[in-house]
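S.K.: here is the input, now give the coordinates:
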Amino acid sequence: MAVHLMTVFWMNLAHITYQISNVVIEIFQYGLMTILSMEFRILAYKFENLKSLIEEKNEIEVKIKQVFPSEPSTSNNINQPKKRSALIRLQDIKPLVDKHNELFEFRNLLQDILSLSLHLRFILSSFQLCFLAFQITKSKEKYLFVAEMVKNLLNIFFQCYFGQMLKDSGHSIAKAIERMEWENIKDLKVRRSLLMIIRRSQKSIALRIINTYEITVEQFTTILASAYSYYTLCLEVF
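M.R.: Got it, this is the predicted structure:
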């Protein structure tokens, strides 16, 4: 009797530990993907509002010169300060380009870390959804498997949702630069740099399974289709 109780206790403890570990790992993964998505969105905001930020900087410089003039100024110059236009120079976009490169490096590092775990989860979830659906169809006690099936569906959905969020945040850089009317910038070097960023941002940054399949909302429908095909096969066999 004591051995039986100890065995049941140990099995429940192992199951609870396993579930807690899964939850912690998922939160950690989704947290990293969310932070990276936010960084891309912030960078897109800086690109889109680059002209206004430069204008504000120029206005501050003009006010500082009015308060602490380096040369004697006439009263007309003081009463009518000149507002400098927002001329985007190469040095203005250099910090943004460097930040973009850093985010891509972080994305590649995240891909190397999570690639294997994401791949295994997709494979296991496809089979689990198949067998759970089969158990619900054939078993008389369906309620025992419904909760587990819903949990697996939510796990896959959230993984695909955060993957889609990361992909959209990467494309937001190109859209932001297009909204700032980069083609009207006079400096040719600046236009070329922005064009290179647009081309790079149009490339998907979505995390991939074995460097082939993107983790997006479309992948969620692919998993459901695979699970359904396995399910129909089981119905025919059994």
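
S.K.: C-alpha only now, for contacts and for neighbours.
M.R.: Noted.

S.K.: quick check: the residue nearest the centre of the chain vs Leu110, distance?
M.R.: The centre of the chain sits closest to Leu166, judged by CA atoms, centre = their mean, with a distance of 2.0 Å. Relative to Leu110, Leu166 is positioned 12 Å away (CA to CA, to the nearest Å).

S.K.: which residues are in contact with stretch 32-42?
M.R.: Contacts with stretch 32-42, where a contact means CA atoms under 8 Å, 6 or more residues apart in numbering, come from His100, Leu103, Phe106, Arg107, Phe162, Gly163, Met165, Leu166, Ser169, Gly170, Ser172, Ile173.

S.K.: number of residues surrounding the first one?
M.R.: Right, the one you point to is His100. For His100, the neighbour count with other CA atoms under 10 Å is 21.

S.K.: same for whatever helix or strand it lives in, what does it pack against?
M.R.: Element membership for His100, per DSSP states H and E: helix 90-138. On a contact count with 3 or more CA pairs under 8 Å, 6 or more residues apart in numbering; DSSP states H and E, helix 90-138 meets helix 2-48, helix 143-179, helix 188-201, strand 208-209, helix 217-237.

S.K.: and this one, so I can compare the two:
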Amino acid sequence: MNIRELSIDLETYSDVDISKCGVYKYAESDHFEILLFDVSVDNLLVTVYDLTAGDVIPLEILDALSDDTVTKWAFNASFERICLSNWLRKHHPEYFKSYNHKEDPVHNYMNPVSWRCTMIWSAYMGLPLSLEGAGMVLRLQNQKMKEGKDLIRYFCSPCKATKANGGRTRNLPGHAPDKWELFKAYSGRDVEVELAIKQKLSKFPVPDFVWDE
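M.R.: A predicted model of the protein is given here:
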């Protein structure tokens, strides 16, 4: 398979609060994991890989992640790039390639040169800085699912131990199978929305100097 582009969305878990510590500390936690890996190859149908259920990401996609000739797209792409860098180093080091740039003190992560961000594209066009907001303004046929925030809160962060939940501090897919199936649908929809944003904005490309910045 000769891959030209990947459009990616991740659903992840960490015991670190990303709003307080940022994505680097969030992804460096020993308890960090990728729950769902959603991807469209060359703008085709979206596939959701459920890593909690043992789904295996194809080797050609793993190889493409660190291939600087393959363009990787995501909304707020720095999150996907940092999370996948840590995940690859831990689980598939043979597919991880870092970069070294004298003007960039942050090393041991995938090279940002081949990553593109639909959030930056939206910002450049004066659109809202959220996937939901951008989709609404562009009047996309498929919008971001509104159930997402509650599902992210349920599966992606630690929970408070109570008598009602048996004293657990984390909600797993098996604790709410119906919610998990909805979460998978929500996750895949995010990539579909990103693809639609790219299509809508295709006549208004971001200049190369902005991507360089």
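
S.K.: give me the TM-score for this pair.
M.R.: The pair, once superposed, lands on a TM-score of 0.21 when counted by TM-score structural alignment, normalised by the length of structure 2; 75 aligned residues with a CA RMSD of 5.8 Å.

S.K.: longest helix anywhere in structure 2?
M.R.: helix 177-200 (DSSP state H).

S.K.: so which bits of the host helix or strand of Gly133 of structure 2 are buried?
M.R.: Take DSSP H and E as the rule and Gly133 of structure 2 turns out to sit in helix 131-137. Buried residues in helix 131-137 of structure 2, counting neighbours by 16 or more other CA atoms under 10 Å, are found at Leu131, Ala134, Gly135, Met136.

S.K.: C-terminal to it, what's the next element?
M.R.: Next element after helix 131-137 of structure 2 (DSSP H and E): helix 148-155.

S.K.: now the angle from that next one to helix 177-200?
M.R.: Angle, helix 148-155 of structure 2 to helix 177-200, by axes from the mean of the first three to the mean of the last three CA atoms, to 10 degrees: 130 degrees.

S.K.: tell me which other helices or strands helix 148-155 of structure 2 touches.
M.R.: Applying 3+ CA pairs under 8 Å, 6+ apart, one finds that helix 148-155 of structure 2 contacts helix 177-200.

S.K.: number of nearby residues for the closest residue to Tyr24 of structure 2 other than its chain neighbours?
M.R.: Leaving aside its sequence neighbours, Tyr24 of structure 2 sits nearest to Ile82 (CA to CA, 6 or more residues apart in numbering; 6.7 Å). For Ile82 of structure 2, the count of nearby residues is 21 (other CA under 10 Å).

S.K.: and the helix or strand in which Lys20 of structure 2 is found, which residues are buried?
M.R.: Lys20 of structure 2 is part of helix 18-28, with elements assigned from DSSP H and E. Residues of helix 18-28 of structure 2 classed as buried: Val23, Tyr26, Ala27, Glu28 (neighbour count, 16+ other CA under 10 Å).

S.K.: immediately after it, which helix or strand?
M.R.: Following helix 18-28 of structure 2 in sequence order, the next helix or strand is strand 33-41 (DSSP H and E).

S.K.: that following strand vs helix 18-28, what angle?
M.R.: Strand 33-41 of structure 2 runs at 80 degrees relative to helix 18-28, counting by the same axes, to 10 degrees.

S.K.: I'd like to know which elements strand 33-41 of structure 2 is packed against.
M.R.: If you count contacts as 3+ CA pairs under 8 Å, 6+ apart, strand 33-41 of structure 2 packs onto strand 5-13, strand 46-50, helix 177-200.

S.K.: and the ones you listed: which comes nearest Ser78 of structure 2?
M.R.: Smallest distance to Ser78 of structure 2 across these (CA to CA): 11.4 Å, for strand 5-13.

S.K.: now that closest one and helix 148-155, what's the angle there?
M.R.: Orientation note: strand 5-13 of structure 2 sits at an angle of 50 degrees relative to helix 148-155 (the same axes, to 10 degrees).

S.K.: still on that earlier bit, show the subsequent helix or strand relative to the helix or strand hosting the residue nearest to Tyr24 of structure 2.
M.R.: Secondary structure from DSSP H and E places Ile82 of structure 2 in helix 77-91. Later in the chain than helix 77-91 of structure 2, the nearest helix or strand by DSSP H and E is strand 115-117.

S.K.: could you list every helix and strand in contact with that next one?
M.R.: Helices and strands touching strand 115-117 of structure 2, by 3+ CA pairs under 8 Å, 6+ apart, are strand 71-74, helix 77-91.

S.K.: hang on, isn't Lys72 of structure 2 packed against Ser40?
M.R.: No - contact criterion CA atoms under 8 Å: Lys72 of structure 2 and Ser40 do not qualify, at 10.1 Å.

S.K.: now do the contacts for Lys184 of structure 2.
M.R.: Applying CA under 8 Å, 6+ apart to Lys184 of structure 2 gives the contacts Leu36, Val48, Asp50.
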